[in-house]
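What follows is a predicted structure for the sequence shown.
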Amino acid sequence: MINMTPKALIRSDLFRYEGKSNFKVFLKLFLKNPYFRFQVYLRMTRSNNFVISSFFKVLKAGLGRKVNVQLSPKVSVGYGLYIPHGNIVVNAKTTLGHNCSLLQFVSIGAMHNSDAATIGDNVYIGPNTNIVGKINIGDNAVLGAGTVAVKNVEEAMVVVGSPAKSIKQVQNINDYAINLCSEEFINKAGK
């Protein structure tokens, strides 16, 4: 993962939600959307200031219980995270790439306290999807609703079912995920 400030990460997350990243849009979304607010708290837990980091860990834990999102500050999370709904559980040993979309009822777990999944960049994880074990999900992959992934998912593939099976190649990830952040946007947001 690239080393970015919490502010730059929050701007990238805001862009994923709204396609813009100015203060007015931030304030409106922060006040009305508890899932975005959770992400702000999550990003601020990575502050270099111990007091600020600790304060936001408390806020994140409380709001996480309310919106039912379990995503530890220990999880390596790239820029442009998108969580539009709750009921999400992510194992602390998971790695989430850039521009990941986690929809409702997603569970990413490990088997017997081992490492968890490594999720690539621009990955769309649909509703009610389970990812189990130390597997790799390739860049630009799409996991359809209700998928159970227990084996690696190739790059730019759409998988569905239980167990997950590839059904087609992704032609354009933008058909599945909105407002993906580009490297140019990230460079503007600052590191």
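Everything's here; your move. Residues are numbered from 1 along each chain as shown.

from here on, contacts and neighbour counts on C-alpha atoms
Noted.

where do the helices sit along the protein?
For the chain, helices defined by DSSP state H occupy the ranges 6-18, 23-32, 34-44, 50-67, 183-189.

Quick one: those helices as JSON lines, columns for distance to His98 and mean neighbour count too.
Formatted as JSON lines, these follow (distance: least, CA to CA, whole Å; neighbours: other CA atoms under 10 Å):
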{"stretch": "helix 6-18", "distance to His98": "10", "mean neighbour count": "23"}
{"stretch": "helix 23-32", "distance to His98": "20", "mean neighbour count": "13"}
{"stretch": "helix 34-44", "distance to His98": "14", "mean neighbour count": "23"}
{"stretch": "helix 50-67", "distance to His98": "21", "mean neighbour count": "16"}
{"stretch": "helix 183-189", "distance to His98": "10", "mean neighbour count": "12"}
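
Which one of the ones you listed lies nearest to Val159?
Val159 lies closest to helix 6-18 among those, at 23.0 Å (CA to CA).

centre of the chain versus the closest one, how much separation?
Centroid displacement of helix 6-18 relative to its chain, using CA atoms, centre = their mean, to the nearest Å, is 12 Å.

on contacts alone, who are the packing partners of that helix?
When contacts are defined as 3 or more CA pairs under 8 Å, 6 or more residues apart in numbering; DSSP states H and E, helix 6-18 packs onto helix 34-44, helix 183-189.

here's the one I want to compare it with:
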Amino acid sequence: MNLTDAPARDDIRSDLFRYTGRTDTRALLRCYRQNRGFRFQVWFRLVDVPNPLLRRLARWRRNRLAERYALHLHPKTQIGNNCNLSQFTTIGATGDSRAAIISDYVYIGPSVGLVNDITSGNDVMIGAGAVVIQDVPDNATVVGTPGRVIQRDAPPERRKTLWPLVPMPAAPAQP
């Protein structure tokens, strides 16, 4: 029986590589034990796996970790590859609308709020305490309340560890 599907496994390996620069089992166990952010992301990635038992466990565990580490994510939030969510992050939406779409290589600093159904570009950095209420372009740095772009076309050298990207699934059409 296969407990995870390939996209979830690849996303977890991508996250592990970003944290440690390695993808072996020892690195996985050590990083899971020592890093809260990685632990949360593992369970976040497992929420939509086909195995119903693992999916249910992942939802319960993700919610427990989110309460403990103050990460609040809308259930419809989409998070791309090589993203970092810091503590006290809130990603929400109004009502039953679409939630935020976080693209690849996004760093979200501590105490950040992403409000409404915004879309972040690739290679984005969002500074601590920012409240983002509108879409963010590629290669931008955002700070402040409300969030404003202070730098565009930031150099891609800020990526420390790279992992081959897995294409994001298309968002479902709204009726």
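Arrived safely. Everything numeric in this text was worked out from a predicted model, so none of it was measured.

Got a TM-score for the pair?
For this chain pair, the superposition-based TM-score is 0.78 by TM-score structural alignment, normalised by the length of the second structure; 162 aligned residues with a CA RMSD of 2.3 Å.

got the contact list for the residue mapped onto Gly120 of the first structure from the second structure?
Under the alignment (TM-score structural alignment), Gly120 of the first structure pairs with Ser103 in the second structure. When the contact criterion is CA atoms under 8 Å, 6 or more residues apart in numbering, the partners of Ser103 of the second structure are 79-81, 83, 119-122.

do that again at 10 Å, thanks
Each residue near Ser103 of the second structure by CA atoms under 10 Å, 6 or more residues apart in numbering is listed here: 78-83, 119-124, 138, 168.

Kindly report the same for Val89 of the first structure.
Neighbouring residues of Val89 of the first structure by CA under 10 Å, 6+ apart: 68-72, 102, 104-109, 130.

What of Met44 of the first structure?
The contact partners of Met44 of the first structure, by CA under 10 Å, 6+ apart, come to 5-7, 9-10, 38, 52-57, 60, 73.

what's the answer for Val77 of the first structure, then?
1-2, 9, 42-43, 71, 94-100, 119.

Try it again at 7 Å.
With contacts defined as CA atoms under 7 Å, 6 or more residues apart in numbering, Val77 of the first structure is in contact with 95-97.

For Val170 of the first structure, state which of the residues you listed is nearest.
Val170 of the first structure has its nearest neighbour among those in Gly97, at 17.6 Å by CA to CA.

What lines up with the closest one in the second structure?
In the second structure, Gly97 of the first structure lines up with Gly80, judged by TM-score structural alignment.

wait, that match sits on Ile102?
Yes. With contact defined as CA atoms under 7 Å, Gly80 of the second structure counts as touching Ile102 (5.8 Å).

Of these two, which one has the most company?
Comparing Gly80 of the second structure with Ile102 by neighbour count (other CA atoms under 10 Å), the higher total belongs to Ile102, at 25 against 19.

Nearest residue to the more buried one in space, please, no chain neighbours.
Nearest residue to Ile102 of the second structure in three dimensions, chain neighbours excluded: Ile79, at 4.7 Å (CA to CA, 6 or more residues apart in numbering).

next one: Ser47 of the first structure
Ser53 is the one closest to Ser47 of the first structure (CA to CA, 6+ apart), at 5.2 Å.

and that neighbour, what does it touch?
Neighbour list for Ser53 of the first structure: 44-47 [criterion: CA under 7 Å, 6+ apart].

Equivalent analysis for Val149 of the second structure, please.
By CA under 7 Å, 6+ apart, the neighbours of Val149 of the second structure are 140-143.

Find the residue at the geometric middle of the second structure.
Closest residue to the average C-alpha location of the second structure: Ile79 at 4.2 Å, with CA atoms, centre = their mean.

pretty sure it contacts Ile101?
Yes. If you go by CA under 7 Å, Ile79 of the second structure and Ile101 touch, sitting 6.2 Å apart.

State the distance from Gln104 of the first structure to Pro127 of the first structure.
5 Å (CA to CA, to the nearest Å).

repeat for Thr118 of the first structure
For Thr118 of the first structure, the distance to Pro127 of the first structure (CA to CA) stands at 19 Å.

same thing with Gly161 of the first structure?
Distance of Gly161 of the first structure to Pro127 of the first structure, given as CA to CA: 12 Å.

quick one: which of these two has more around it?
For Gly161 of the first structure versus Pro127, neighbours defined as other CA under 10 Å are more numerous around Pro127 (20 against 16).

wait, what's in contact with the more buried one?
Counted by CA under 7 Å, 6+ apart, Pro127 of the first structure has contacts 103-106, 145-146.

And Ile101 of the second structure, by the same measure?
Residues near Ile101 of the second structure by CA under 7 Å, 6+ apart: 77-79, 118-120.

Write the ChimeraX selection for whichever of those are buried.
Restricted to buried positions by 16 or more other CA atoms under 10 Å, the ChimeraX selection for these reads:
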select :78,79,118,119,120
